[in-house]
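In: Please find the sequence and the predicted model below.
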Amino acid sequence: MGSITAYEIAAGKRYRVRWRDDQQKQVEKKGFRTKKDAELYLAHTEVSRSNGSYTDPGEARITVGALGVEWLRNKKHALKASSFSSLNTSWRVYVLPRWGDVRIGDIRASHVEQWIRELSEGTATTTRTKSAKAGASPRSASVVYRALGVLAGILDTAVRDGRIPRNVARGAQNLPPKQSQKPRRYLTHSEVVRLAEATNNDTHRTLILLLSYCGLRWSEAIGMHVSDIIFPRHRIQVQRAAVEVEGKIVLGTPKNWERRLVPFPAFLEEPLEQLCRGKRADDLVFTDLQGKHLRRAKTQHGVNSWFTTALDLADIERLTPHDLRHTAASLAISSGANVKAVQRMLGHKSAAMTLDTYADLFDDDLADVAERMNQGGLNANVARLWET
């Protein structure tokens, strides 16, 4: 059992609660104005100790900044470079300026919701405050969710460590609505050919065809080695990715760590052989003029690149190289490929993920299924059930 003692300060009598934690270390909390408040606190402490929900008030004095450093180290160990870069940027730009010096035990749900509102309005304290002062710059829903996710992740660790009883960053009531995705633009066969034709060299031309017909991610395509192409079988071994992170190329495994074999159409055999001619097995297939990894083509409005130039010449609206991966899915499905084949081609974790991602592409398949079912029923003379 704990104890309650009174003491005097300039403002009058106060009460102190003392008890021993699970390690028999004496702990105290003081400043209670009435003995009843102190008794209620002590009773709550005893109950929480008995049911396993007890947390040491002293452990809650650690700041978000102190916990965040170790949390980020653990994430860096577990995540791919590109994913960690997004978390680190969110931590550095949004979370640390607001919460770095705040003790985790002092954070209230209302404080978190105020921060969400300020982020959405563009008035939150960030490392980019200078630009915000020129006029509020609202942050997108994805930026808000990512920043909140970082704070919530840190507090999740604090809960598991027994520093705080619950995570007040979970269950916020004022999260901004996620914007619905704009309809995807899938290129037709003729548009893909027109786009490839509009490029200015064989490397870019072959790359566009590869992305559009094999569904590789940009990082997987530019990370390909000559030895990854199995010409007799018309297969590509996707086993590495070259991701551009903060201006540097970082080599790693494909997304989701899924290595896979992807078929390529026979018409790509000759252009791929031309790019591989004279190269060693471990040389890159697609390179810039210096023989290094190709950098992702810029597609922002107001920026010109070889890719946007080709789009303009081909009279195709603004797309990104990643949209060619969606085109590959569309062309495969329209050619009659089943969902499992498309899943393996794209490297999705499951067929369900492929269906969720490209549900719009399977609408026509459902119509075909209904038509085939109808024909099957007619062939079995289902109409005789209604004959009198």
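Out: Received it, and whenever you're ready, just let me know what you need. Residues are numbered from 1 along each chain as shown.
In: only C-alpha atoms for contact and neighbour calcs from this point on.
Out: Will do.
In: what's near enough to touch residue 240?
Out: For residue 240, the contact set (C-alpha atoms under 8 Å, 6 or more residues apart in numbering) comprises 220, 223-224, 251-254, 259.
In: so what does the lengthiest strand in the chain touch, helix or strand wise?
Out: Longest among the strand segments of the chain by residue count, using DSSP state E, is strand 12-20. Contacts defined by 3 or more C-alpha pairs under 8 Å, 6 or more residues apart in numbering; DSSP states H and E place strand 12-20 against strand 3-9, strand 26-32, helix 35-51.
In: before we go on, here's another structure to hold up against the first:
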Amino acid sequence: MATLTTDHSRPKPYEVRWSWYDADGKRHSRKKRFVTKKSAESHRRKVTVEREHDPQQGKESFREWAAKFTKSKEGKVSAAYLRKINGILKSSVLPEFGSTRVDQINTVDVQEYLDRIQSERNLTPATVRHHWLVVSGVLKYAVKRKAIPLNPATGVELPTDKALGRIKPEAVFLTPGEVAKLAAAMAEQDPTTPYALMVTFMAYTGLRASEVSGLNIDDVDTMRRVLHVRRTRSKVRGGWEVSSTKNSTSRRVRLPEWLALDLAAYLGAHPNRKEPSAPLWPGRKIHDAQRFKGGKGGLDWSRPWDRDAFYKRHFKPALAAAGLPERMRLHDLRHTCASILQSAGVPIEHISKQLGHRNVVVTQAIYAHVFDTDTANFMDTVAAPPSTTGKASVTQLA
């Protein structure tokens, strides 16, 4: 509790008094005088926040509060995000802070931890930020539950790409011709798979990899040339995890006529075409003997497509064979879609819906350089100002 009193007969007329009880129930009190009311009010608010917590809870370890924090997130965040939090806690944060009392962690401790993992592991600023978010999340929850007065993680300085001299990898945008070249290399690499069509499909629909894994047979309507994006699938230990889309809303993706025809032919030969809930794109079944020899195994039409295995065993070799940038990621096929649609004159509003962005602003922010009109072409159309003499107006400089 803190109170503010005023006595204008004194040089410092504003006095703040506050009191609190320690863990043994003993009451303590303090007072402090200020020249201005503003500074006195600021101090009163500060001590009020600092004293409104339970010292007993502050004695609990960071590990105990981490368990409470993750428990509080269940049902409020996606299973994939919660799994990511637990992974960072287990691998990095708990070995550092697990046994430390939560009220004994200060800003310097958090700063030194982040600096150390960045330098020793050469982590990117984005990865360091993920670790900070986990630490800060636990401490923020402890503040919310009155265990500590303030979150010590709020005062740290996070690394930046500019400060570390890092250059972010540039997105790769393929032309339609390069998409065809990549698909041809994929078909030549293994003509028994539908992966050549799948690569073309990804470049012209702009789906995220987890959305491609999440597609079922009944999500494709070739008659109406519409694709229904309803779910995502992510591979986890022991199987697959099905979740909603990134923005938790389903969407309809329009298909070009030629792609709808190709998909219709593909579905006509699909082994599980009569099972609506069967995965649209097949995965690979790798036996142990093949796994150790680096084999690719046969197609498994009952198993969803596995992005990581596909990227390593199929996509990377095809890039090399096609002479395309080997730094290209699967996500760059999504960027390629945005570029192709923009070049075809599709309005940004439709591109945004096709890609499943929350709004057009997000699309503009991600693809600013794609939608940036060539200013030079417009500048050539700008006329010079009229001259009263009929000649260009030129100022002679000495």
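Out: Okay, I see it. Predicted model, so just to flag it, every value in this text is computed and none were measured.
In: so what number do they get for TM-score?
Out: The TM-score (TM-score structural alignment, normalised by the length of the first structure) is 0.77; 337 aligned residues with a C-alpha RMSD of 3.2 Å.
In: Buried residues in the longest strand of the first structure, which are they?
Out: For strand 12-20 of the first structure, a neighbour-count test (16 or more other C-alpha atoms under 10 Å) marks 14-19 as buried.
In: And that strand, how far out from the chain middle?
Out: 48 Å (C-alpha atoms, centre = their mean, to the nearest Å).
In: for stretch 321-332 of the second structure, same thing?
Out: 21 Å.
In: count of residues packed around residue 280 of the first structure?
Out: By other C-alpha atoms under 10 Å, the residues close to residue 280 of the first structure number 12.
In: In helices only, show me the contacts of residue 240 of the first structure.
Out: residue 220 (DSSP state H).
In: Looking at the second structure, which of the contacts of residue 240 of the first structure hold up?
Out: Compared against the second structure with both residues aligned by TM-score structural alignment, their matches' C-alpha atoms under 8 Å, those retain 220, 223-224, 251-254, 259.
In: Check these and tell me the two furthest apart.
Out: Farthest pair in those (C-alpha to C-alpha) is 251 and 259. Separation: 14.1 Å.
In: Now do the strands in the second structure.
Out: Ranges of strands within the second structure are 2-6, 14-21, 27-34, 220-221, 226-229, 232-236, 239-243, 251-254, 282-285, 298-304, based on DSSP E.
In: export those strands to TSV and tack on distance to residue 182 of the second structure?
Out: As requested, the strands of the second structure are exported to TSV (distance: least, C-alpha to C-alpha, whole Å):
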stretch	distance to residue 182 of the second structure
strand 2-6	70
strand 14-21	70
strand 27-34	72
strand 220-221	24
strand 226-229	23
strand 232-236	25
strand 239-243	28
strand 251-254	23
strand 282-285	19
strand 298-304	20
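In: out of the ones you listed, nearest to residue 388 of the second structure?
Out: Distance to residue 388 of the second structure, taken as C-alpha to C-alpha, is lowest for strand 251-254 among these, at 56.5 Å.
In: Read off where the closest one ends up in the first structure.
Out: Under TM-score structural alignment, the match for strand 251-254 of the second structure in the first structure covers residues 260-263.
In: mean shift between that stretch and the second structure?
Out: By mean C-alpha distance after the TM-score superposition for the first structure, the fitted stretch 260-263 of the first structure averages 0.7 Å away from its aligned residues in the second structure.
In: For that stretch, buried residues please.
Out: 260-263.
In: Stretch 141-151 of the first structure now?
Out: Residues 141, 143-144, 146-151 are the ones in stretch 141-151 of the first structure that count as buried (16+ other C-alpha under 10 Å).
In: Which one of those residues is nearest to residue 189 of the first structure?
Out: Nearest to residue 189 of the first structure out of these is residue 141 (C-alpha to C-alpha; 35.0 Å).
In: wait, doesn't the closest one sit right on residue 180?
Out: No - if you go by C-alpha atoms under 8 Å, residue 141 of the first structure and residue 180 don't touch, sitting 10.9 Å apart.
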